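Q: 3D, please:
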Amino acid sequence: MEPQKVAGKRLVAIAAVALMAFIGILVETSMNVTFPTLMRTMHVSLSTVQWITTGYLLTVALLMITSAFLKQRFTNRQLFTAGALLFILGDLIGALAPNFWILLLGRLIQSGCAGIAIPLMINVIVESVPRSRLGFYMGMSSLILMIAPASGPTFGGLMVALANWRLIFWATLPVEILILIFGWNALEQYTPTKAVKFDWRQFALLAVAFVAIMLGVNSLTTAGWLSWQFLGGLVLGIGALGAYVQVAKHSDKQLLKLEIFRNPIFTYSFFAYVILQFCNIGINFALPNYAQIVVGATSLIGGLMLLPGSLITAFLQPWFGHLLDEHGAKLPIMLGSSLFLLAALGFTLWGQRLTVIMIAGLYIVFSIGRSMAFSNTMTNGLKEVDLSQRADANAIYNTGQQFAGSLGTTILAALMSSVKGGGLSYAAATARGSQLAFGLIALLGIINFGFYFVVFKHQKQDA
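A: As a prediction, the model looks like this:
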């Protein structure tokens, strides 16, 4: 009979990796509230400064491509240590950065922590937790993926209020050192490692695809939809993805095993999952900047207004997982998607005249709905994958959600900056652009209902 409890040492290991993942994701969005300040002091535009977040997420996505390889090649303890050391090094570079480009370098190095810790956290849970408790623990891991980026602006705003943006780096440095000390001895190895080779050609093709698409989308703010920069980036990115598919078909060492997508439940769950993450990271970028540029709020208020939604969601997250364990995936996913869409329509309707109170209220509904659907979408998709493919499915989920997050930041930044001229002030133009961004989120919420319809149509047993 399968055990119903998780051993104490394994709980410590899960907690340590979860804390590392939380810190790694927290700093993803903690710099969002500093963008207006960095734009003034470092003389960069919004489309440039957003690379502080976009570059971080893009690097995490590229690292996650390798997560299945890393799991086979290195022990959990080695990966845990590497993630902590990358964070510490990047933290120091960011804290001491004399200009924007050194700051960006520190952020790219620091992102290695999240790129390693997120898949490590999920792999440790999947391998050490009984199936009957998987919904609860996967729900808690999804809590990390949802609450950390939502809490980032609040944390960043508080650090700026206490001192300046550099405190974001100094404050997290001792925490990461303690996590390394706390968790190093608890990490165990559940599966043997093996000396597998890494296919650099596949990685290069995926890297070119991701970077080309991101650069193309980023050019929208300055070059436009019909520019050679945008269209060229898309063509190069799609071409590189096509080349990867052809190379992977003839390789027995695929970085991302495409045959998993033959399972329609996994595939459409994945599509819905990345859309939710696109919207989550995008709106966590948009709202603090909207509050500061349009409403005139401080960076502290811009961060704190998201805190109620984050705290309420954190409190409810175990219940979201419990709903799946007790009632199946359809109830929490469809209820969460409905709340998500309701909030997105509210943001769109009042997009040019939002107040801090309105933003905080709508964000509570948005956060609850998005979190309820997000965690259970991933768990439901993973349950439909054979155990031997779980690590690869995990790599695909995590790569997709990080790349979607970086796209969310870039596209929403482009839309917020897209309205120009007409005698509008910068604040009024940003408000109109933000309404377009919120409208995109609402449209994607509607599209997700179509994906879920296909998922539950194919799912023989809603469990």
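Q: contacts, neighbours, all on C-alpha from now
A: OK.
Q: can you give me the helices for the stretch 51-200 of the chain?
A: 51-65, 67-73, 76-96, 100-128, 134-162, 167-183, 200-218 (DSSP state H, counting those that start in this stretch).
Q: Buried ones in the fifth one, by neighbour count?
A: The one in question is helix 134-162. Residues 134-160 are the ones in helix 134-162 that count as buried (16 or more other CA atoms under 10 Å).
Q: how far is that helix from where the chain is centred?
A: Put simply, helix 134-162 sits 11 Å off its chain's centre (CA atoms, centre = their mean, to the nearest Å).
Q: Report the inter-axis angle for it versus helix 100-128.
A: Per axes from the mean of the first three to the mean of the last three CA atoms, to 10 degrees, the angle that helix 134-162 makes with helix 100-128 is 160 degrees.
Q: name the helices or strands packed onto helix 134-162?
A: Applying 3 or more CA pairs under 8 Å, 6 or more residues apart in numbering; DSSP states H and E, one finds that helix 134-162 contacts helix 8-30, helix 100-128, helix 167-183, helix 264-290, helix 299-304, helix 307-327, helix 356-383.
Q: Next, the residues that contact the fifth one from outside, please.
A: By CA atoms under 8 Å, 6 or more residues apart in numbering, the surrounding residues in contact with helix 299-304 are 33-34, 151-158, 160-161, 287-289, 291-292, 356.
Q: I have a second one here; can you model it like the first so I can compare?
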Amino acid sequence: MKNRIEVNGQTFSRTLFVLTLLIGTFCDMLNQTVMAVAQPKLMSTFSVSTATIQWLTTGFLLVMGIMVPITGWLTDRFNVKWLYIFSQLLFLTGTFLSFVAPSFGALLAGRLIQAAGSGIASPLTMTMLFAIFPPEKQGAAMGLMGIVFGLAPAIGPTFSGWMVDSFSWRYIFGLILPITMIVLVISLWTIKNVIPQRKTPLDILSVFESTVGFGSLLYGFSAAGNDGWLSGNVVIAILVGVAVIGFFGYRQLHITDPLLNLTPFKARNFTLGTLVGCGVMAAMIGFEIVLPMYLQIIRGLSAIDSGLSLLAGALVTALMSPIAGMAVDKYGAKRLLVIGMSILTIGTVPFAFVTTHTSIVAIIVLYAVRTFGISLSLMPASTLAFAAAPMNLMGHASANNNVARQIASAVATAVLVSVFANVTKANMPAKHLLNVDPLAYKHGAFDALLSGYHVAFWLTALMSLIGIGLALLAQERSATESVSDNTIATEQA
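A: Next up, the predicted model:
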């Protein structure tokens, strides 16, 4: 890989540039699942319910999803070097607040500030990577990023389990603090302004619509865990969210300077690659929230043991992601996607049949099979999408792709947790049985919990199965999208 390169009038070391982005993105992505294993401990510490504690994850994903559309405009308008540094400063501030949080409210606030930084950094990183690599090397570049995108969320539960059992949940954030500080400092020298700027105005109404629309939608899905799917506030929130998102999309297609340019979706492979990526993220993030709960609550594992049970899968991701990236350049993204999504589905279905006696070794192996499928799917989906987008719209293409993934992850997490909570509640034995026959009540409660986990795992398998169908619809080579690319470029000009 050529080290010294010149992009947008900036000469710099591509190796140091990429290394800085990888470390920064690792910290950002780690925080998407780092709360998973810590949830039971935090529920006890702050005396909150399952549906409430999951806001530490869904709230994080929601704010990321809200920030991503604005990042498309920020990338156009501001020097991306200083924009990236600002994102890391936000993330550092949120991490520190989470580390010292005296209450659940303060912890949630810290998580949301973290998410604001991540929401800017995530699409910006993808845009900058595609700006510094030629088309024939973009698959390998995405493979490098795939290590981070796959490994960080996968290793999050192991890391948090170690912290919770050996030290304190606060050190989940305490160990991330110095790494983020280092990234912030070295970014001053290694990151360059590799994206040309243009002075586009900010459409305030679009910002309002995206915030209200996506916020209402996720709130509705999340509140269903406590209030039920047919409660008035849940139904109203979901309907308002869908309606406002519809207005937001319509506005983006009909104004001169959209907050989020939706034109890349006219390219077939961009749309399919984005949708498959949404399915992979939903199946990965949502699953990694639910599985540690099963391991700790049903199987009685400690936080660190439940995290270690997922470590083999994380190592598979680290090993396979760069290999998958190189394979994309050689064989094409579609083949890998179909194979990867099929493996992901096969590895997920057995979890819908777990019991109180299922072998932990079997769970470790099956989880590793799932992550193998994810490794063959996640970055190929991004490569398929971005290869179909014209370079002059890459910032908006990255924002589109990322906002879709973040919202899919947040909604999937909210749905899985709320479905689990509702199914468990519906199957719980009558309260009076606790006094009459405590042992029977305990067995009935465990059966109710298992019913909730089974439904959640079935939903995850369905997400993966849909992904296979979408991958089969993709065109094998991005060159077949040349007509779409020309149309997009002409319309943008």
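Q: follow-up on the earlier one: would you list the helices and strands packed on helix 134-162 of the first structure in a markdown table and tack on distance to Leu335 of the first structure and mean neighbour count?
A: A markdown table is the format used below for those (distance: least, CA to CA, whole Å; neighbours: other CA atoms under 10 Å):
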| stretch | distance to Leu335 of the first structure | mean neighbour count |
| --- | --- | --- |
| helix 8-30 | 26 | 23 |
| helix 100-128 | 25 | 24 |
| helix 167-183 | 36 | 18 |
| helix 264-290 | 14 | 24 |
| helix 299-304 | 27 | 25 |
| helix 307-327 | 11 | 19 |
| helix 356-383 | 7 | 23 |
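Q: could those helices go into a markdown table alongside distance to Thr410 of the first structure?
A: Converted to a markdown table, those look like this (distance: least, CA to CA, whole Å):
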| stretch | distance to Thr410 of the first structure |
| --- | --- |
| helix 8-30 | 13 |
| helix 100-128 | 16 |
| helix 167-183 | 22 |
| helix 264-290 | 8 |
| helix 299-304 | 19 |
| helix 307-327 | 23 |
| helix 356-383 | 20 |
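Q: tally of neighbours for Gly249 of the second structure?
A: Using other CA atoms under 10 Å, the number of residues around Gly249 of the second structure comes to 17.
Q: What's it aligned with over in the first structure?
A: With the correspondence set by TM-score structural alignment, Gly249 of the second structure lines up against Val245 in the first structure.
Q: how close does that match get to Ser425 of the first structure?
A: 47 Å (CA to CA, to the nearest Å).
Q: and Met39 of the first structure, which of the helices of the stretch 51-200 of the first structure is closest to it?
A: Nearest to Met39 of the first structure among the helices of the stretch 51-200 of the first structure is helix 100-128; the distance by CA to CA comes to 9.6 Å.
Q: And the nearest residue to Thr267 of the first structure once chain neighbours are set aside, how far from Gln389 of the first structure?
A: Sequence neighbours aside, Phe261 is the residue nearest to Thr267 of the first structure in space, at 5.2 Å (criterion: CA to CA, 6 or more residues apart in numbering). Phe261 of the first structure is 11 Å from Gln389 of the first structure, where distance means CA to CA.
Q: re the thing from before, tell me how far the aligned residue in the second structure for the residue nearest to Thr267 of the first structure lies from Gly277 of the second structure.
A: If you follow Phe261 of the first structure across to the second structure using TM-score structural alignment, you land on Phe265. As judged by CA to CA, Phe265 of the second structure and Gly277 of the second structure stand 14 Å apart.
Q: Next: Ala303 of the second structure.
A: 29 Å.
Q: Likewise for Thr271 of the second structure?
A: Thr271 of the second structure sits 10 Å away from Gly277 of the second structure, taking CA to CA as the criterion.
Q: what do you get for Val240 of the second structure?
A: Per CA to CA, Val240 of the second structure is found 26 Å from Gly277 of the second structure.
Q: for Ala385 of the second structure, same thing?
A: Relative to Gly277 of the second structure, and taking CA to CA, Ala385 of the second structure is found at 9 Å.
Q: Same check on Thr11 of the second structure?
A: Using CA to CA, Thr11 of the second structure is found at 33 Å from Gly277 of the second structure.
Q: Leu465 of the second structure now?
A: Taking CA to CA, one finds Leu465 of the second structure at 13 Å from Gly277 of the second structure.
Q: swap in Thr58 of the second structure?
A: To Gly277 of the second structure, Thr58 of the second structure is 18 Å away according to CA to CA.
Q: Could you do Leu124 of the second structure as well?
A: Taking CA to CA, one finds Leu124 of the second structure at 17 Å from Gly277 of the second structure.
Q: repeat for Phe270 of the second structure
A: Distance from Phe270 of the second structure to Gly277 of the second structure, by CA to CA: 10 Å.
Q: do Phe208 of the second structure as well
A: 26 Å.
Q: do Ser231 of the second structure as well
A: With distances taken as CA to CA, Ser231 of the second structure is found 31 Å from Gly277 of the second structure.
Q: Can you report how many residues neighbour the aligned residue in the first structure for Met391 of the second structure?
A: When the first structure is aligned by TM-score structural alignment, the residue opposite Met391 of the second structure is Leu387. Leu387 of the first structure: 13 surrounding residues under other CA under 10 Å.
Q: cool, the one 5 residues further on as well?
A: Residues near Asp392 of the first structure, counting by other CA under 10 Å, number 24.
Q: buried set for the longest helix along the first structure?
A: As assigned by DSSP state H, the longest helix anywhere in the first structure is helix 426-458. Residues 427-442, 444-445, 448-449, 451-452, 455-456 are the ones in helix 426-458 of the first structure that count as buried (16+ other CA under 10 Å).
Q: give me every residue that touches Phe285 of the first structure.
A: For Phe285 of the first structure, the contact set (CA under 8 Å, 6+ apart) comprises 29, 32, 409.
Q: The second one and Trp51 of the first structure, how far apart?
A: When you say that, I think you mean Asn32 of the first structure. On the measure of CA to CA, Asn32 of the first structure and Trp51 of the first structure end up 10 Å apart.
Q: Please identify which of the two sits among more neighbours.
A: Counted by other CA under 10 Å, Asn32 of the first structure and Trp51 do not tie: Asn32 has more neighbours, with 29 against 19.
Q: excluding its backbone neighbours, what's nearest Val80 of the second structure?
A: Asn193 (5.2 Å).
Q: In the first structure, what sits opposite the one you found in the alignment?
A: Per TM-score structural alignment, Asn193 of the second structure is aligned with Gln189.
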